[in-house]
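Student: Just a sequence and a predicted model for now, questions to come.
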Amino acid sequence: MSEVTEEEKAAAARRQPGPRGGPPGAGLGMPTESAANFGASARRLIGLLRPQRAVILLATGFAVVGVVLTAIGPRVLGRATDLVFAGVVGQRLPAGTTKEQAVEGLRQSGHGQMADMVSGIPDLVPGQGMDMDAIARVLLIAVALYAGAGLLSFVQNRLVVVAVNRVIMDLRRAVEDKLHVLPLPYLDSQPRGELLSRVTNDIDNLAQSVQQTLGQMLTNIVMVVAMLAMMFSISPLLAVIVLVTIPVSIWLTKVIGTRSQRHFKEQWATTGQVNSIVEETFSGHELVKVFGRQEEVGATFEERNQALQRATFGAQFVSGVIMPVMMFVGNITYVVVAVVGGLRVADGALTLGSVTAFIQYSRQFTMPITQLASMANLVQSGVASAERVFEVLDAPEQRPDPQVPAVPDRSDGRVEFEDVSFSYSPHAPLIENLDLHVEPGQTVAIVGPTGAGKTTLVNLVLRFYELDGGRITLDGVDITQMSRAGLRSRVGMVLQDTWLFGGTIGENIAYGRPGAGRKDVRAAAEATFVDRFVHSLPDGYDTVLTDGASNISAGEKQLITIARAFLSDPDLLILDEATSSVDTRTEKLVQDAMRALRGQRTSFVIAHRLSTIRDADVILVMESGRIVEQGSHDYLLERDGAYARLFRAQFVAPMDDESDPLDPRALAASE
């Protein structure tokens, strides 16, 4: 049978893209992800807005009314221009004549073009200046129109913000729920910084992109339609000239957007890599300094940071070209419209007010197109982030719990392994055909060389990993027929690696049992000798643990985790090197407390120091995923087998022996 040690598994994991738990900087510098599937991701992103369609439709209605009011504004201002122009021209014509007589007089005097222009001016009265009352009324109407449009735009933007924030809140909730159902192998395969980047930076970028583009997109699309309608109502010829710019603008946007899409995907992928470096380096900064790897870590960071700089520059530069290109196209259109419009005014086909209104419409027509084009960088960036979030949401989930979970009739703590097989890789079996029967109340110690499968054995009991074959029962019930929450609520676990959250010492202990009171917390603390050092702290149980609980020692952290497990009052205890971080005297006290706690509970104790498990009811000796010996401490010493060799290696081996006493090869050589 082939053997895969934990070191080999770790080494294999480090060779995979995005490992978790490797040394600082491990797993970085991997190739950039492939280009985003923009169309599918964009459609899925739009689908997220469906629950808020009522709010979005209401916002669209306000946008339509607001744009209509805005569209009427230039026509009203054009009317004011015509009144002003009629007054300026009219006062230069002889009073007492009609408009027709004035036009005929201009023609007879050889000013035919001037006559054509005067004939096209409405409300012109020869000899009469500007009608200030009429101009004031028109301007008041324009002010009312623009004020109403501004108010509607404010309401529309507020509705869009409400809708987007609800969507992002639902998305965050979906990601949070997803993280709880992801299998442990998936989390083990992802760098922490990369996963954190997806659920924080990418969602924040997505929220910003959608919020900035959705409202403008609604307004701009309606604006394009409204401005186009108004332009055709004034002059179909000028409107056609403006329409020629649309396919040009679309073609330019597509060409530039295609180039920027790849850069935005690379930008956010590289951002996750940089975050991973920072997270891993700072979480293991002591090791980095101890081994003098600052320069190597700095070089790795610099490499990825420069890659991020290049990707960001490429994304922003390429997408930023859209705005000046569209402005250039708009300016060319403006020049053509001004020239042709001026000629039409000179011919009397259009009034000056109509041309000025058309120029405003053409500017307002090209402006939303330019804004839509300039939003391409935000859209590309947002869709790239959305795709990275969707990859988390689409990750395969752990096997669902049974619809009607089984519940053991009793809580004795009897555990049975029946022909259990498991491997991390299909090509490298670890545990094969394992049978084990643990009676209620027994303390089972598991010993063996590194990579023998000790921790894997207890992880299988908790269903952190699924079996390849066989089954495990708890009190006669197959654990796969129980809900994971129901199974794990019966198990208390203390690991070698402590985990404490930001909060008080009392809150960290109470984490073991929801609803636990201060009296229960103190009782658990006294049983595990946490109470002994808590009283030396200024705030006692209300002492707030800093980031990483750096304001208490490693041994004190371990004691708190043990107290937390004690408070949970489980049917089954799992202690994985639980006393490895405490001093010898504290270890003795904790062992006494554990012995009292284990009196009525089944316990699995993983230990490298054999002195800690002398009083175990059963000692299991594992090698290569198999139990090669089992029995009491005295019985196994009398057999003079694998356990006896381990015992002699720890307590009898010469002090100057440079070999690793737990190395299976050294043990085999000593036989």
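Tutor: On my side now, so go ahead. Only a predicted model underlies this, so the values are computations on that prediction, with no experimental measurement involved.
Student: CA only for contacts and neighbour counts going forward, please
Tutor: Will do.
Student: And the helices in the stretch 201-350 of the chain?
Tutor: Here the stretch 201-350 of the chain has its helices, by DSSP state H, counting those that start in this stretch, at 201-234, 236-243, 245-283, 285-290, 294-320, 322-346.
Student: tell me which residues in the fifth one are buried?
Tutor: Meaning helix 294-320. Residues 297, 300-301, 304-305, 307-308, 310-316, 318-320 are the ones in helix 294-320 that count as buried (16 or more other C-alpha atoms under 10 Å).
Student: if I read this right, Asp576 contacts Ile562, doesn't it?
Tutor: No: using C-alpha atoms under 8 Å as the test, Asp576 is too far from Ile562 to be in contact (11.0 Å).
Student: sorry, back to before: got CSV for the helices of the stretch 201-350 of the chain, with distance to Gly470 too?
Tutor: Converted to CSV, the helices of the stretch 201-350 of the chain look like this (distance: least, C-alpha to C-alpha, whole Å):
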stretch, distance to Gly470
helix 201-234, 42
helix 236-243, 72
helix 245-283, 38
helix 285-290, 41
helix 294-320, 45
helix 322-346, 62
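Student: putting a second one here so we can go through both:
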Amino acid sequence: MAVPEVTHQDAVLPRLRILWSFARPHRGTLALALLLGLVAAAMGLATPMVTKWVLDALGESSSLKGPVSALLVLLVVGSAVSYWQWTLLGELGERVVLRARESMVRRFLRAAVPAVAHRPPGELVTRVTSDTVLLHEAATGALVGLINSTVMLLGTLVLMGMLDVVLLGATLAVVVVVGVLFAVLMPGIATAQQRSQEYLGRLGGTLEGTLRAIRTVKVSRAEDRLAERIVTDARTSAEHGVRAVRREALAWTIALSGIQLAIILVLGLGAWRVGEGLLGVSGLIAFLLYAFGLMEPISELSQNVTALQSGIAAAERIRETDSIPTEPTAAPHPSVRPSVHPSARPEARARPVPCP
């Protein structure tokens, strides 16, 4: 089972197309997971409105049976759908990783010897092991989560506008500023993580070669020189990793701080509008629930974009292995007998020796 090949036309397309090539064979499962995510998002978006219904019923001394039952249904259905989606995406991620690893292993073993010999073995091993781990979340959960979180964010803003347009304007101003800053920081994360993985691959290749020739290394007294080379690659990889971590931390801080600022604005401005009689208390509570709920889609959006950046860098490194030329595999010749297992040793049988 081979990973789909990338044509020259794909090479000039956005880097996201490279990542999508790993998820394309599983379009049906991804579509189902996306649908489940949209259903769960709808359950979450309806909850504040039903809560407003409960508060209005309390204010009017009406029956609470209907709104409370609706809240319970939203909770149960939303939880069941979310569990199904998470399980589905987790299993799909494992299949994508298995498919990529199987393709690379078969290509490496069928590759022309010169094409593999000039590459450090440790670097090839890194692409099969650590790079595919980054691919797990990015090629499945991040793609679906990116769409779900976007729909959740837009739906939340629309319902907030139905409650109060003025409060929505104050919230949107903060969200736009956060989005612009976040978009500026994201590309650097993928670049730093890609370079970190490249130096990690070089480290693995040098270390594996050194351990294979450990006798020669000791005879030539090259321990310190090779150790310094390996440690230098480790330090460089760590430096790029630290840059990526710092950018991620800054992006998350901006996102969470923006949400908190929006909530502060809603509290201050909303209290004033309630005092002026321009907004009901139940409407303000529902709006605050949506404002608190904004943290979920924005945080999920930030996490998914970060995972996509990491996955894109890993997908590019994995796709580089497609350029390794392979040799045609020939079927074993019929005259060649299978080798005898080492444990299958011939038995020594004693036979009588005739007496002279």
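Tutor: Perfect, thanks for sending it. Here the structure is a predicted model, which means the values were calculated and not measured.
Student: ok, back up a step: looking at Asp576 and Ile562 of the first structure, which one has more neighbours?
Tutor: Ile562 (29 against 22; other C-alpha atoms under 10 Å).
Student: Secondary structure element holding that one?
Tutor: Here Ile562 of the first structure is covered by helix 554-567, with elements defined by DSSP states H and E.
Student: Which other helices and strands does the next helix or strand after that helix contact?
Tutor: Remark: after helix 554-567 of the first structure, the chain's next helix or strand is strand 572-576, criterion DSSP H and E. For strand 572-576 of the first structure, the contact count by 3 or more C-alpha pairs under 8 Å, 6 or more residues apart in numbering; DSSP states H and E identifies strand 491-494, strand 602-606 as packing neighbours.
Student: and the direction of strand 572-576 of the first structure versus that of helix 554-567, what angle?
Tutor: Counting by axes from the mean of the first three to the mean of the last three C-alpha atoms, to 10 degrees, strand 572-576 of the first structure lies at 170 degrees to helix 554-567.
Student: ok, back up a step: highest mean neighbour count out of the helices and strands packed on strand 572-576 of the first structure?
Tutor: Highest mean neighbour count of those: strand 602-606, a mean of 26 (counted as mean count of other C-alpha atoms under 10 Å).
Student: Map Met230 of the first structure across to the second structure for me.
Tutor: Structural alignment (TM-score structural alignment) places Met230 of the first structure against Leu159 in the second structure.
Student: For that match, give its distance to Val12 of the second structure.
Tutor: Distance, Leu159 of the second structure to Val12 of the second structure, by C-alpha to C-alpha, to the nearest Å: 40 Å.
Student: So these two - more neighbours on which side?
Tutor: Using other C-alpha under 10 Å, the more surrounded residue of Leu159 of the second structure and Val12 is Leu159, with 19 against 9.
Student: ok so, going back, in the second structure, point out the residues matching the helix holding Ile562 of the first structure.
Tutor: Under TM-score structural alignment, there's no match for helix 554-567 of the first structure.
Student: Name the residues of that helix that come out as buried.
Tutor: 555-567.
Student: One more: stretch 155-164 of the first structure?
Tutor: Of the residues in stretch 155-164 of the first structure, those buried by neighbour count under the rule 16+ other C-alpha under 10 Å are 156-157, 159-161, 163-164.
Student: where's Leu134 of the second structure relative to Ile312 of the second structure, distance?
Tutor: Going from Leu134 of the second structure to Ile312 of the second structure by C-alpha to C-alpha gives 9 Å.
Student: ok, these two, which is more surrounded?
Tutor: The residue with more neighbours, out of Leu134 of the second structure and Ile312, is Ile312; 26 against 20, by other C-alpha under 10 Å.
Student: Which residue in the first structure aligns with the more buried one?
Tutor: Alignment note (TM-score structural alignment): Ile312 of the second structure maps to Val383 of the first structure.
Student: Remind me which helix or strand its match belongs to.
Tutor: Per DSSP H and E: helix 376-393 holds Val383 of the first structure.
Student: Remind me what that helix packs against, helices and strands.
Tutor: Helices and strands touching helix 376-393 of the first structure, by 3+ C-alpha pairs under 8 Å, 6+ apart, are helix 38-48, helix 132-181, helix 192-199, helix 201-234, helix 245-283, helix 294-320.
Student: Quick check: the closest residue to Leu163 of the second structure other than its chain neighbours vs Val50 of the second structure, distance?
Tutor: Distances taken as C-alpha to C-alpha, 6 or more residues apart in numbering put Gly283 closest to Leu163 of the second structure, at 6.2 Å, once the chain neighbours are dropped. Note on Gly283 of the second structure: its distance to Val50 of the second structure, by C-alpha to C-alpha, is 11 Å.
Student: Neighbour count for those two, which is higher?
Tutor: Applying other C-alpha under 10 Å to Gly283 of the second structure and Val50 shows that Gly283 carries more neighbours, namely 23 against 19.
Student: Now do the same for the more buried one: its match in the first structure.
Tutor: Matched to the first structure by TM-score structural alignment, Gly283 of the second structure sits across from Ser354.
Student: list the contacts for that match?
Tutor: Neighbouring residues of Ser354 of the first structure by C-alpha atoms under 8 Å, 6 or more residues apart in numbering: 75, 78-79, 234.
Student: list the ones among these that the second structure also has?
Tutor: Using both residues aligned by TM-score structural alignment, their matches' C-alpha atoms under 8 Å, the second structure keeps these contacts from the contacts of Ser354 of the first structure: 78, 234.
Student: buried ones in the helix holding Val383 of the first structure?
Tutor: Per 16+ other C-alpha under 10 Å, helix 376-393 of the first structure contains these buried residues: 376-390, 392-393.
Student: How about residues contacting that helix?
Tutor: Residues outside helix 376-393 of the first structure that contact it (C-alpha under 8 Å, 6+ apart) are 36-38, 41-42, 45, 174-175, 178, 198-199, 202-203, 205-210, 213, 253, 257, 260-261, 264-265, 268, 315-316, 319-320.
Student: tell me the angle of it relative to helix 322-346?
Tutor: 140 degrees.
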